[in-house]
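Visitor: Take a look and give me a structure for this.
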Amino acid sequence: MFNFPDPTQAQLTEDGQLKHFLDIEGLPESLLLELLDTADSFVDMSEQQVKKVPLLRGKTVANLFFENSTRTLSTFELAAKRLSADVLNLNISTSSTKKGETLKDTLMTLEAMHSDMFVVRHSDSGAAHFIASQVTPNVAIINAGDGRHAHPTQAMLDMMTIRRHKGGFKHLKVAIVGDILHSRVARSQIHALRILGVPEIRLIAPRTLLPRNVEMLGVKVFTNMAQGLRDADVVIMLRLQKERMTSALLPSESEFFKLYGLSEEKLAFAHPEAIVMHPGPINRGVEIASSVADGPKSVILNQVTNGIAVRMAVMSMAMSGQVAERAKKLEAGE
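Guide: Sure, this is the predicted structure:
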């Protein structure tokens, strides 16, 4: 577990531009909207014959994944390549950190290779903040998920998906369902939804999978699916984080599905035009029925497509902020 500095100071330049992307908390609504607008400009690139722009040409992006995730790593790698960056994927499981080299030594080695951006995924909360505090100022740090703490790019691709299907945020009822306790995605989603002005955020879970005092985040808590889903405009299902559970918090997966899995019968309580989301990977028949995951209200595959665009936007904005801050310091003679 690492310490958390002020998220706003750690992430923004003096002019309010993005220089790191570590957490949603503390960021202004205007910056989140700028990020979404930038991502919108990238989303149609997949339909073009040439799927590249030169925004990061000559830059090196190092993906430092201390925790496995094929989906997130793949979308970050593809996003960096579509921005014309050179990409280095560091296999931490076989790297020198397993031979006794410290994290700081690894960072210094990568800096010596003149890397411009580190995309970091780590099992310890606060790891991305720690790395941002240790690297030289001209290296941008993007948090690809740290412990139970935050997963800001996942939250923003979810926000992009919601906006593209619902047009905005100010009128929505959003329900987040499942393993809230262990989910860094849920925490980042709650912060993003609040900043963007969603008036009603609902959490639906058994008591054993709810954090203590979670109501302090400005959410409504339900332990009954029918009550929590009633008239919801957006339903976000979460994966059961079984690898992070230290005790038996559930009677069984079948019992969980019976009470909290999203079936067509339970989805009928939501608004008729509700959309269904899931950050993946999906445990079919545990969190969600296949008929719902593959059904007409599911936008799960749209989330994957939007994830590439959002990560392109984050990378380009962070690098732009780094360049602007460096130029300002050079002008000041620092």
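Visitor: contacts and neighbour counts: CA atoms only from here.
Guide: OK.
Visitor: in stretch 121-139, what's buried?
Guide: For stretch 121-139, the buried set under the neighbour-count rule, 16 or more other C-alpha atoms under 10 Å, comprises 121-132, 135, 138-139.
Visitor: hang on, I meant stretch 263-273
Guide: 263, 267, 269-271.
Visitor: One more: stretch 51-67?
Guide: Neighbour-count burial for stretch 51-67 flags 52, 55-56, 59-67 (criterion: 16+ other C-alpha under 10 Å).
Visitor: please give me the structure for this one as well, since I'd like to look at both together:
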Amino acid sequence: MTQLQVQSEKHLLGTKGLSAGELNAILDRAAHWEQHPVKVTNQLQGRFVANMFFENSTRTRFSFEVAEKRLGAEVLNFAAAVSSVQKGESIYDTVRTLESMGIDAGVIRMKPNGLLAELAQKIKVPLINAGDGNNEHPTQALLDLYTMRKEFGEIRGLHVVIVGDIQHSRVARSNLWALQTLGAKVSFCAPPVMQAAELAEHAPYISFDEALKADVVMMLRVQLERHEGSLFGSAEEYRAAYGLTAERAARMAPHAIIMHPAPFNRNVEIDDELVECEKSKIFTQMSHGVPIRMAVIERALS
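Guide: Down below sits the predicted model:
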């Protein structure tokens, strides 16, 4: 095996193509870290991890940073908004520059679709996708799976419905691939303007009334400005048609749970009173971000 081939197994570019065994290994390792909440280990002492965020996300970056520091790694933070990438230096040049300085792994978030796979073929250090375009967000899907597995014991046989702006959602895609690999049934629920036609062959689009019968109802953040001139002139209209209101939540099965990748728009896609209700696992999901990212970083550097 060449060095590049060895490293390619250490990249985490998406959940698409990961086997059930690989997904479960990450979830199991995250369970280990959740059960051993030591603040700092020296597991990765002397290793350098760069967080390269060419697109802002405070929560995801902090979650990765806490995970890296708990593993004892040295952390370098790079935010594109204040960097030379604004001056026209390409993402590739920036990543190559950090690689040549001796980083051991890179966590990367970016707007362009499809660029990450190209980068991964040219860069010899493992890259972890922290969200790219509307392509994938694998660590979010992994923490979602972890939350479901903890709640229900296993993922096989669950019916998970993802509701909202499927077209622009990398979270929907990463969840779709990972959930199907582990034997869950996935459905989508979205207004026509927010559907992703290319995903229809993988998961059916169903009505909201049908969606409320699922084991897991996962709401997505909706950015109405992306759909100028669509059906919804206002947040109120979206909430009336596709929001998880208290009235709709009351129709869910007793065992069913509410999820959301956050950040959420209260009283748009989810009613304020539901965010922390008994069925909601939204903050529980967030708490699983660090152990999942610890498992993923460890996998890249083991």
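Visitor: TM between them?
Guide: Laid over one another, the chains give 0.94 as their TM-score (TM-score structural alignment, normalised by the length of structure 2), with 298 aligned residues with a C-alpha RMSD of 1.8 Å.
Visitor: From the buried residues of stretch 121-139 of structure 1, pick the one nearest N306 of structure 1.
Guide: The shortest approach to N306 of structure 1 among the buried residues of stretch 121-139 of structure 1 belongs to R121, at 19.5 Å (C-alpha to C-alpha).
Visitor: so what corresponds to P272 of structure 1 in structure 2?
Guide: Residue pairing (TM-score structural alignment): P272 of structure 1 is matched to P254 of structure 2.
Visitor: Doesn't its match belong to a strand?
Guide: No - when the secondary structure is assigned by DSSP: H, G, I helix; E, B strand; the rest coil, P254 of structure 2 falls in coil instead of a strand.
Visitor: returning to that earlier point: now, among the buried residues of stretch 121-139 of structure 1, which is nearest to P7 of structure 1?
Guide: Compare each of those with P7 of structure 1 using C-alpha to C-alpha and the shortest gap goes to H129, at 8.4 Å.
Visitor: Helix or strand: which one has that closest one?
Guide: helix 127-134 (DSSP states H and E).
Visitor: Check which helices and strands that helix sits against.
Guide: With contacts defined as 3 or more C-alpha pairs under 8 Å, 6 or more residues apart in numbering; DSSP states H and E, the packing partners of helix 127-134 of structure 1 are strand 117-122, strand 140-146.
Visitor: what range in structure 1 does the longest helix anywhere in structure 2 sit on?
Guide: Using DSSP state H to define each element, structure 2 has its longest helix at helix 282-301. Following TM-score structural alignment, the aligned partner range for helix 282-301 of structure 2 in structure 1 is 300-319.
Visitor: who touches that stretch?
Guide: By C-alpha atoms under 8 Å, 6 or more residues apart in numbering, the residues outside stretch 300-319 of structure 1 that reach it are 17-21, 35-36, 38-40, 42-43, 55-56, 75-76, 78-80, 82-83, 117, 140, 142, 153-154, 156-158, 160-161, 276-279, 293.
Visitor: quick one, strands of structure 1?
Guide: Counting by DSSP state E, one finds strands in structure 1 at the ranges 60-65, 86-91, 117-122, 140-146, 173-177, 200-204, 220-222, 234-237, 275-277.
Visitor: how close does the longest one sit to structure 2?
Guide: Comparison of strand 140-146 of structure 1 with structure 2 after fitting gives an average deviation of 0.3 Å (mean C-alpha distance after the TM-score superposition for structure 1).
Visitor: One more: the last one?
Guide: Superposing on structure 2 places strand 275-277 of structure 1 at an average distance of 0.8 Å from its equivalents, by mean C-alpha distance after the TM-score superposition for structure 1.
Visitor: Which other helices and strands does that strand contact?
Guide: Where contact means 3+ C-alpha pairs under 8 Å, 6+ apart, strand 275-277 of structure 1 is packed against strand 234-237, helix 300-331.
Visitor: Now with 7 Å, please.
Guide: Helices and strands in packing contact with strand 275-277 of structure 1 are listed as strand 234-237; criterion 3 or more C-alpha pairs under 7 Å, 6 or more residues apart in numbering; DSSP states H and E.
Visitor: give me the stretch of structure 2 that the strand it packs on matches.
Guide: Strand 234-237 of structure 1 falls opposite residues 216-219 of structure 2 when the two are matched by TM-score structural alignment.
Visitor: Can you give the contact residues for that stretch?
Guide: For stretch 216-219 of structure 2, the surrounding residues in contact (C-alpha atoms under 7 Å, 6 or more residues apart in numbering) are 159-164, 256-260, 269.
Visitor: For the stretch 151-300 of structure 1, which segments count as helices?
Guide: Secondary structure of the stretch 151-300 of structure 1 (DSSP state H, counting those that start in this stretch): helices located at 152-166, 184-195, 225-229, 253-260, 264-267, 290-293, 300-331.
Visitor: Compare the ones you listed and give me the one nearest Q9 of structure 1.
Guide: The minimum distance between Q9 of structure 1 and the helices of the stretch 151-300 of structure 1 falls on helix 300-331, with 13.3 Å, by C-alpha to C-alpha.
Visitor: the inter-axis angle of the closest one versus helix 152-166?
Guide: Angle between the axes of helix 300-331 of structure 1 and helix 152-166 is 120 degrees (criterion: axes from the mean of the first three to the mean of the last three C-alpha atoms, to 10 degrees).
Visitor: This completes my enquiry, with thanks.
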